[in-house]
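Engineer: Structure for the following, please:
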Amino acid sequence: MEKMILLFSVFVLIYFHRVLIMFCLSPITAWATRHHNVLGTKHKSIYTKLADKYCWWFERLFLYWCGNIHSHRIRKFFYKNVHQIQIEKKVVIYSGTEIRNPSGLCIGKGSIIGDNAILDARAGIKIGKNVNLSSNVSIWTLQHDYRDPDFACNPNHYGPVRIENRVWIGPNSIILRNVTIGEGAVVAAGSVVTHNIPPFELWGGVPARSLG
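Structural biologist: This next block holds a predicted model:
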């Protein structure tokens, strides 16, 4: 009996050690990252050492680990309950997804996020219902200003992305800042979307333009 317990413990540590670490530490790091301003005013030294450095780093690490968990249910549990992503029912987020600023991401009912997606929600991403993001889709809400001496992200170079209901985005497409994709629109594979797309239109190309 003791050998069985020992073997089971070793099995859990080998195959579920990341889940156990995230289960213990993710709530702390996620809370500290979201409340860094409070920590900064009341406990500046703790903020400097933990919130500014380690908590942000650990949250990025845990999000990366979460994206590579094989179980969809476990991934969704951490995304919704720990990292506070607004996820409605019947949402599927495939493995390999990279999420930045999870609290700024909202995904509507029945939507699908394909493999290896990048969702940069630092300026906010809102995805409607029954949206299909194919594999390797990237959504960026911040851009560096190439005219700035430090290549900084100036206010004119960031903005939210909104994807309306029943949109289909083809694989390897890139959606840039301040873009709204209208209901029922289709983005062809490998496109770079830099402007708003009207509802029920097909767009494609680099940069994307109306195809029909």
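Engineer: from here on, contacts and neighbour counts on C-alpha atoms
Structural biologist: Noted.
Engineer: Surely L20 is within a helix?
Structural biologist: Yes. According to DSSP: H, G, I helix; E, B strand; the rest coil, L20 belongs to a helix.
Engineer: Roughly how far does it sit from V12?
Structural biologist: Counting by CA to CA, to the nearest Å, the gap from L20 to V12 is 9 Å.
Engineer: same check, this time on E2
Structural biologist: For E2, the distance to V12 - CA to CA - is 15 Å.
Engineer: So between the two, which is more surrounded?
Structural biologist: V12 (14 against 7; other CA atoms under 10 Å).
Engineer: packing partners for the helix or strand harbouring the more buried one?
Structural biologist: Per DSSP states H and E, V12 falls inside helix 2-34. On a contact count with 3 or more CA pairs under 8 Å, 6 or more residues apart in numbering; DSSP states H and E, helix 2-34 meets helix 56-67.
Engineer: Kindly recompute the last result at 10 Å.
Structural biologist: Packed against helix 2-34 by the contact rule (3 or more CA pairs under 10 Å, 6 or more residues apart in numbering; DSSP states H and E) you find helix 36-42, helix 56-67.
Engineer: relative orientation of it and helix 56-67 in degrees?
Structural biologist: Calculated by axes from the mean of the first three to the mean of the last three CA atoms, to 10 degrees, helix 2-34 forms an angle of 130 degrees with helix 56-67.
Engineer: Now show me the structure for the sequence below, then we'll compare the two:
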Amino acid sequence: MSVKALIKKFTPRWIRYQLYPFLIHYPRAFKFYFFNHFIARIPSFTLRTLYLRKIIGYSIGKGTALHMNIFITGNHFSIADHSVINRRCYLDCRGGIAIGNNVSISPEVYIISATHDPDDPEYRVFGKKVVIDDYVWVGAKAI
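Structural biologist: Purely as a prediction, here's the structure:
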């Protein structure tokens, strides 16, 4: 029996609507937390790449280097072959980020693909995909 079916069977309706989203989203959030606070600080390109490919499910090309202390959040990220993301970069992938071949992203770059609408009374999040084409260099501390 699935977790969803067990919750539906044994819990009152008002608890279900609060508990079920937590149980569904918590494992994914924990994977990001574990990467950003532990795996990203280990000096191993291979370990970081394998974790993002196999555990998180990102598409990462051959020969790609992900340096230490990068911070990634969001579900929609892909990077092609022979690209580099340097140390202390922040990648907000909620709206989606696609990076092409032979791209060099310098240290402390922020790539943000989602924001809030300040004029919306409900302050909803909206985002658009950020696409960085082939053979691009993004300078240090760019936003």
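Engineer: The alignment partner in structure 2 of Y158 of structure 1 and F34 of structure 2, how far apart?
Structural biologist: Aligning on TM-score structural alignment places Y158 of structure 1 opposite G127 in structure 2. Distance from G127 of structure 2 to F34 of structure 2, counting by CA to CA: 25 Å.
Engineer: do the same with M68 of structure 2
Structural biologist: 14 Å.
Engineer: who's more crowded, these two?
Structural biologist: M68 (20 against 12).
Engineer: does the more buried one count as helix, strand or coil?
Structural biologist: Under three-state DSSP, M68 of structure 2 falls in the coil class.
Engineer: try R73 of structure 1
Structural biologist: Quick answer, by three-state DSSP: R73 of structure 1 is helix.
Engineer: and it, what pairs with it in structure 2?
Structural biologist: Per TM-score structural alignment, R73 of structure 1 is aligned with T46.
Engineer: One more: C106 of structure 1?
Structural biologist: Using TM-score structural alignment, C106 of structure 1 lines up with S78 in structure 2.
Engineer: Give me the three-state assignment for its match.
Structural biologist: At S78 of structure 2 the chain is in strand, as set by three-state DSSP.
Engineer: Could you measure from it over to R13 of structure 2?
Structural biologist: Taking CA to CA, one finds S78 of structure 2 at 39 Å from R13 of structure 2.
Engineer: Please give me every residue in contact with F126 of structure 2.
Structural biologist: Listed by CA atoms under 10 Å, 6 or more residues apart in numbering, the contact partners of F126 of structure 2 are 94-95, 113-117.
Engineer: picking that back up, okay, S78 and R13 of structure 2: which has more neighbours?
Structural biologist: For S78 of structure 2 versus R13, neighbours defined as other CA under 10 Å are more numerous around S78 (18 against 12).
Engineer: The more buried one and K62 touch, don't they?
Structural biologist: No. S78 of structure 2 is beyond contact range of K62, at 11.9 Å (criterion: CA atoms under 10 Å).
Engineer: Now list whatever residues contact both of these two.
Structural biologist: With contacts defined as CA under 10 Å, 6+ apart, no residue is shared by S78 of structure 2 and K62.
Engineer: Show me whatever sits in contact with both of M68 and F34 of structure 2.
Structural biologist: Joint contacts of M68 of structure 2 and F34 (CA under 10 Å, 6+ apart) are A40.
Engineer: What's the match for K62 of structure 2 in structure 1?
Structural biologist: Aligned partner of K62 of structure 2 by TM-score structural alignment: K89.
Engineer: for D119 of structure 2, same thing?
Structural biologist: Taking TM-score structural alignment, D119 of structure 2 has R147 as its aligned residue in structure 1.
Engineer: returning to what we had before: which residue is the nearest non-sequential neighbour of the match of K62 of structure 2?
Structural biologist: Excluding the flanking residues, the one nearest K89 of structure 1 by CA to CA, 6 or more residues apart in numbering is K109, at 5.1 Å.
Engineer: Tell me the spacing between the one you found and V186 of structure 1.
Structural biologist: Applying CA to CA to K109 of structure 1 and V186 of structure 1 gives a distance of 19 Å.
Engineer: which one of these two has more residues nearby?
Structural biologist: V186 (23 against 17).
Engineer: so that one sits right up against P171, yeah?
Structural biologist: No. At 11.4 Å, V186 of structure 1 does not count as touching P171 under the criterion of CA under 10 Å.
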